[in-house]
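> Predicted model and sequence below, questions to follow.
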Amino acid sequence: MHRFANPARFLRLAKPLTPALFWPGLVLALGACLWGLFAVPTERLMGDTVKIIFVHVPAAWLGMGGWMGIAIASLVQLVWRHPLAGIAARAIAVPGATFAAICLMTGSIWGRPTWGTWWVWDGRLTSMLVLFFLYLGYIALANASSEKGDTSRVAAVFGIIGAVNIPIINRSVIWWESQHQKASITLGGSSIDGAYLTPLFVAVAGFSLLFSALVLMRMRAALAEMRIDARMRRMADD
């Protein structure tokens, strides 16, 4: 793990890896959305509105997965003091918040014709909204840190504690009476028709690659900013 703690070594890996993740991710994500929009048959009960699943589900997955990434990076920062862990956590926050917001917006659009309302205080929806606000709180804490390029210890602790909300989101449709449908994909199998399932997996893969590329871009930008700040301080001292 500490093998890539050296920023120069990390950048040598991240520079070619960023386009290698971004462009295939973009092709897969766009291709899956077009596949779902034009090639997938109309659903019997919900009609064409269900096709928003090809954006909504990847967004939900990455909103939750992004916070787990923050929690893991925060733990590594606090326990092992990995030099890049705080930078990674901070880099994940904005893309994670963006996908959480996309999940909420697409869910609201989907809910309007399905439930007859844009919003209900359902366990799944409410816990996802809490996740979005947790992202905003983490971003505020990270930006308030006095440590350039790294999150404060307070933000790292917040990132770990906030992970408690992830299993709540996941199990909310089981623990409480919910208008949101139960889990369609579990370890035991899937209740989604194969015509929808295949492009859905492609969409999840594509958006996940895009998410990873965005995180690497933000980490590279943060390291470049640190390098510029250090150079400016040296010039000011001279």
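Looks like it arrived, so ask away.

> going forward, measure contacts and count neighbours with C-alpha atoms only.
Noted.

> now the strand or helix carrying M226, how far from the centre of its chain.
In this structure, M226 sits in helix 194-237 according to DSSP states H and E. If you compare the mean C-alpha spot of helix 194-237 with that of the full chain, they lie 11 Å apart, counting by Cα atoms, centre = their mean, to the nearest Å.

> Summarise which helices and strands it is packed against.
Using 3 or more Cα pairs under 8 Å, 6 or more residues apart in numbering; DSSP states H and E as the contact definition, the elements that helix 194-237 packs against are helix 7-34, helix 53-80, helix 85-115.

> Would you mind getting the angle between that helix and helix 53-80?
Helix 194-237 and helix 53-80 meet at an angle of 40 degrees, taking axes from the mean of the first three to the mean of the last three Cα atoms, to 10 degrees as the criterion.

> Next, the angle helix 85-115 makes with helix 194-237.
In this structure, helix 194-237 runs at an angle of 140 degrees to helix 85-115, with the same axes, to 10 degrees as the basis.

> can I get the helices and strands packed on helix 194-237 in a markdown table with distance to L197 and mean neighbour count?
Listed next are these as a markdown table, based on distance: least, Cα to Cα, whole Å; neighbours: other Cα atoms under 10 Å:
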| stretch | distance to L197 | mean neighbour count |
| --- | --- | --- |
| helix 7-34 | 11 | 17 |
| helix 53-80 | 10 | 22 |
| helix 85-115 | 18 | 22 |
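
> Reformat those as CSV; add distance to F201.
Conversion of those to CSV gives the following (distance: least, Cα to Cα, whole Å):
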stretch, distance to F201
helix 7-34, 9
helix 53-80, 9
helix 85-115, 17
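
> Nearest approach to R234 belongs to which of those helices?
For R234, the closest of those is helix 7-34, at 18.9 Å, according to Cα to Cα.

> what's the angle between that closest one and helix 194-237?
Using the same axes, to 10 degrees: helix 7-34 against helix 194-237 is 150 degrees.

> what packs against helix 7-34?
Judged by 3+ Cα pairs under 8 Å, 6+ apart, helix 7-34 is in contact with helix 53-80, helix 194-237.

> quick one: G123 from F211, how far?
G123 is 26 Å from F211, where distance means Cα to Cα, to the nearest Å.

> Presented hereafter is structure B, for comparison with structure A:
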Amino acid sequence: MNVADDDDPPPIVVPEVTVTAGGAVTEGAGAVFTVAAEPAPDAPLSVNVTVGQDGDFGASTGSRTVTVGTGGTATLTVATVDDDADERDGSLSVTVDSGDGYTVSSGHASATVNVADDDDPPPIVVPEVSVADASIVEGEMGALSPLEFRVALSEASEQDVTVRYVIRSGTATDGLDYWGGTGQVTIGAGRTSGLIGMNVKDDILWEGDETLTVELTDADGAVIADGRATGTIIDDDD
């Protein structure tokens, strides 16, 4: 006599796959992710994932396959490269993609590990600033002639450089032979020089050549190297 079973087969339970992240790492270390299937599969389960990175840590990105064993979990380690370049901190991510034999968790389909850069920024190079001697023939350009001193940087700066100065009398007298005082000159970003100028007065007196001094007193964005220059007013009177 045949006896028929009247019970339905047990329902097929499809594992749900999640991914979680390990702790933050420093470049050169591996970022660890755990891929888990719940319930654990009866046989090894191939899970599709995508590795991504925010930053430049030499990680191998793109699609991969992770095998989850019957224990229910698998570890995925994504290697990073310890380079010598200073760069911003970033992250690595793993996202579970759809595949056969499992469903993707709606709440834990992606995980991120922060990656810290371990390189120091390059040293800030501060240019040196110097001022050069100058001369002008009295009356060369009329009643007032410009005496101009070239202020030069050792190299161009990425920002404006402001240099303050004072003009000191020597044998030339402020207010009689020239108009001086104090002031400042700004050398624009990307440039390497500027000018300090003053007016020299033409007179009819024979005085011989006369001198004055320009002294750089302070600078924003540069270090003063040669901060003194002599200005010579060449007499044109017989």
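Yep, that arrived. Note that the coordinates shown come from a computational prediction; the quantities given were computed from them, not determined experimentally.

> Overlay the chains and give the TM-score.
Taking TM-score structural alignment, normalised by the length of the first structure as the basis, the two superposed chains have a TM-score of 0.22; 85 aligned residues with a Cα RMSD of 5.6 Å.

> hmm, back to that, the helices and strands packed on helix 7-34 of the first structure: which one's closest to I87 of the first structure?
Each of these has some distance to I87 of the first structure by Cα to Cα; the shortest is helix 194-237, at 6.2 Å.

> So which of the helices and strands packed on helix 194-237 of the first structure is nearest A203 of the first structure?
helix 7-34 (4.9 Å).

> The closest residue to Y165 of the second structure other than its chain neighbours: which element?
The spatial neighbour of Y165 of the second structure that comes closest, neighbours along the chain excluded (Cα to Cα, 6 or more residues apart in numbering), is L216 at 4.3 Å. Per DSSP H and E: L216 of the second structure is located in strand 210-220.

> and after that strand, which helix or strand comes next?
Taking DSSP H and E as the definition, the helix or strand that follows strand 210-220 of the second structure towards the C-terminus is strand 223-224.

> Against which helices or strands is that next one packed?
If contacts are counted by 3+ Cα pairs under 8 Å, 6+ apart, strand 223-224 of the second structure sits against strand 128-131.

> now for the very next helix or strand once past the strand it packs on, which elements pack on it?
Per DSSP H and E, strand 128-131 of the second structure leads on to strand 134-137 as the next helix or strand towards the C-terminus. For strand 134-137 of the second structure, the elements it packs on are strand 144-153, strand 228-234, judged by 3+ Cα pairs under 8 Å, 6+ apart.

> mind running it again at 6 Å?
With contacts defined as 3 or more Cα pairs under 6 Å, 6 or more residues apart in numbering; DSSP states H and E, strand 134-137 of the second structure has these neighbours: strand 228-234.

> got the angle for the strand it packs on vs strand 144-153?
Going by the same axes, to 10 degrees, strand 228-234 of the second structure makes 160 degrees with strand 144-153.

> Point out the other helices and strands that strand 228-234 of the second structure packs with.
Here strand 228-234 of the second structure is seen to pack against strand 134-137, strand 210-220 when contacts are counted using 3+ Cα pairs under 6 Å, 6+ apart.

> tilt between that strand and strand 210-220?
Computed by the same axes, to 10 degrees, the angle between strand 228-234 of the second structure and strand 210-220 is 150 degrees.

> just how off-centre is stretch 132-149 of the first structure within its chain?
Shown here is stretch 132-149 of the first structure, whose average C-alpha point lies 16 Å from the average C-alpha point of the whole chain (Cα atoms, centre = their mean).

> Which residues belonging to that stretch are considered buried?
Applying a neighbour-count criterion of 16 or more other Cα atoms under 10 Å, the buried positions in stretch 132-149 of the first structure are 132, 134-135, 137-139, 141-143, 149.

> would TSV of the residues you listed with distance to P199 of the first structure and secondary structure be doable?
As requested, these are arranged in TSV below (distance: Cα to Cα, whole Å; DSSP: H, G, I helix; E, B strand; the rest coil):
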residue	distance to P199 of the first structure	secondary structure
F132	27	helix
L134	31	helix
Y135	29	helix
G137	34	helix
Y138	33	helix
I139	33	helix
L141	38	helix
A142	36	helix
N143	38	helix
G149	38	coil
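
> which of the residues you listed sit farthest apart?
Counting by Cα to Cα, the most remote pair of those is F132 and G149, 22.7 Å apart.

> what comes up buried for the strand holding L216 of the second structure?
Buried residues in strand 210-220 of the second structure, counted by 16+ other Cα under 10 Å: 210-216, 218-219.

> Which of these sits closest to L153 of the second structure?
Lowest distance from L153 of the second structure to these (Cα to Cα) belongs to A219, with 11.2 Å.

> need the contact list for the residue lying closest to that closest one once chain neighbours are set aside.
Ranked by Cα to Cα, 6+ apart and with sequence neighbours excluded, the top spatial neighbour of A219 of the second structure is V163, at 4.3 Å. Residues counted as contacts of V163 of the second structure (Cα atoms under 6 Å, 6 or more residues apart in numbering) are 184-185, 218-219.
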